[in-house]
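Colleague: Generate coordinates for the sequence data below:
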Amino acid sequence: MKKTSIIFLLFIYVLSSACKEEEISPKEIILGKWEEIYLGNGEERPLLVPSGYRQFLSDSVLIEYDYATKKSFEKKYWIDSLLHIGTQRQDGFWLIFDYKYQFYDDNLRLETNNFSTIFNVSISKK
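Modeller: I've put the predicted structure just below:
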């Protein structure tokens, strides 16, 4: 009886671990083009027309493209518990902005962290 119980518990454990979804790393989810659909302070009102996109590449390069000017800017990013976006000034000094991030339904919600802005929340769609 004891052997049967152990085998049964082992069988249940193997089945439960096989059924779990693999968690995808934020470093993988963020890759690709994201078009901003909301900018504000949490009211969740969509933008009428996106002004551009951010494209996160696998080599930690971020390309920001503006539709109106047709100009792009290259920045660096890295992600851990926060999303860090950095740009180097002409004098060599790095400006780094930190964001709290959340992924849901092909959306990326960014909230400014440790700096003040007029709009502190943006939501982008892949």
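
Colleague: C-alpha from now on. contacts and neighbour counts both.
Modeller: Noted.

Colleague: following the longest strand anywhere in the chain, which helix or strand comes up?
Modeller: Determined from DSSP state E, the single longest strand within the chain is strand 94-104. Sequence-wise, the next helix or strand downstream of strand 94-104 (DSSP states H and E) is strand 107-113.

Colleague: circling back: give the other helices and strands that the longest strand of the chain contacts.
Modeller: Other elements packing on strand 94-104 under the criterion 3 or more CA pairs under 8 Å, 6 or more residues apart in numbering; DSSP states H and E are strand 83-88, strand 107-113.

Colleague: so can I have TSV of those showing mean neighbour count and distance to F11?
Modeller: Shown next, in TSV, are the helices and strands packed on strand 94-104 (neighbours: other CA atoms under 10 Å; distance: least, CA to CA, whole Å):
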stretch	mean neighbour count	distance to F11
strand 83-88	18	40
strand 107-113	18	38
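
Colleague: Export these to JSON lines and append columns for distance to L95.
Modeller: Putting the helices and strands packed on strand 94-104 into JSON lines (distance: least, CA to CA, whole Å) gives the following:
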{"stretch": "strand 83-88", "distance to L95": "5"}
{"stretch": "strand 107-113", "distance to L95": "14"}
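
Colleague: to compare against the first, here's another:
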Amino acid sequence: MAGLSAHSPIPTEIRLHQRSRVLELSFSDGARFELSCEYLRVFSPSAEVRGHSPAQAKLQTGKRNVQIAAIEPVGNYAVKLVFDDGHDSGLYSWDYLYELGIKHEQNWQQYLAQLEAAGASRE
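Modeller: Here you go, the predicted structure:
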């Protein structure tokens, strides 16, 4: 299971800032990321969002003001993020959260381009 390798950084702190809608993550290797709730919702690892193949992925729109309502631990390898729009089916492994942090700018620019191409909005 992703997030369990002996060399994977693991979170040392996970803090939700509800006012700014940002999840702050600090990892054992010293990396620190601030990821918006919108970003985490749009890049949910759930089959509902990603599908079972890239062709089945669903562009997420209208998520600008989404909030994380709860963070639930899943064993020693992941968290389940519960969003206030009802989405709660993605398990965010430590590896996946780290990858989202490392690739934040690239992922976000790709997402904005997909929205534009679809004539869709973050609102």
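
Colleague: TM-score them against each other, please.
Modeller: The TM-score (TM-score structural alignment, normalised by the length of structure 2) is 0.31; 67 aligned residues with a CA RMSD of 4.6 Å.

Colleague: still on that earlier bit, tell me the buried residues in the longest strand of structure 1?
Modeller: F97, D98, Y99, K100, Y101 (16 or more other CA atoms under 10 Å).

Colleague: Around E105 of structure 2, how many other residues sit close by?
Modeller: E105 of structure 2 is flanked by 11 other residues according to other CA atoms under 10 Å.

Colleague: does it sit in a helix or strand, and which one?
Modeller: helix 104-118.

Colleague: Can you say which of the helices and strands packed on strand 94-104 of structure 1 is nearest to E36 of structure 1?
Modeller: Of all those, strand 107-113 sits nearest to E36 of structure 1, with 8.9 Å by CA to CA.

Colleague: which residues make contact with that closest one from outside it?
Modeller: Strand 107-113 of structure 1 is contacted from outside by 34, 97-103, 120-126, using CA atoms under 8 Å, 6 or more residues apart in numbering.

Colleague: Now flag whichever of those residues is closest to C19 of structure 1.
Modeller: Once CA to CA is applied, the member of the contacts of strand 107-113 of structure 1 that ends up nearest C19 of structure 1 is F103, at 22.4 Å.

Colleague: which residues does the closest residue to I85 of structure 1 other than its chain neighbours contact?
Modeller: In this structure, I85 of structure 1 finds its nearest non-sequential neighbour in Y77, 4.4 Å apart by CA to CA, 6 or more residues apart in numbering. Shown in contact with Y77 of structure 1 (CA under 8 Å, 6+ apart): S60, V61, L62, L83, H84, I85, G86.

Colleague: Before we go further, Y77 of structure 1 is sitting in a helix, right?
Modeller: No. The assignment for Y77 of structure 1, made by DSSP: H, G, I helix; E, B strand; the rest coil, is strand rather than a helix.

Colleague: and the gap between it and Q88 of structure 1?
Modeller: 12 Å (CA to CA, to the nearest Å).

Colleague: Is S17 of structure 1 in a helix, a strand, or coil?
Modeller: helix.
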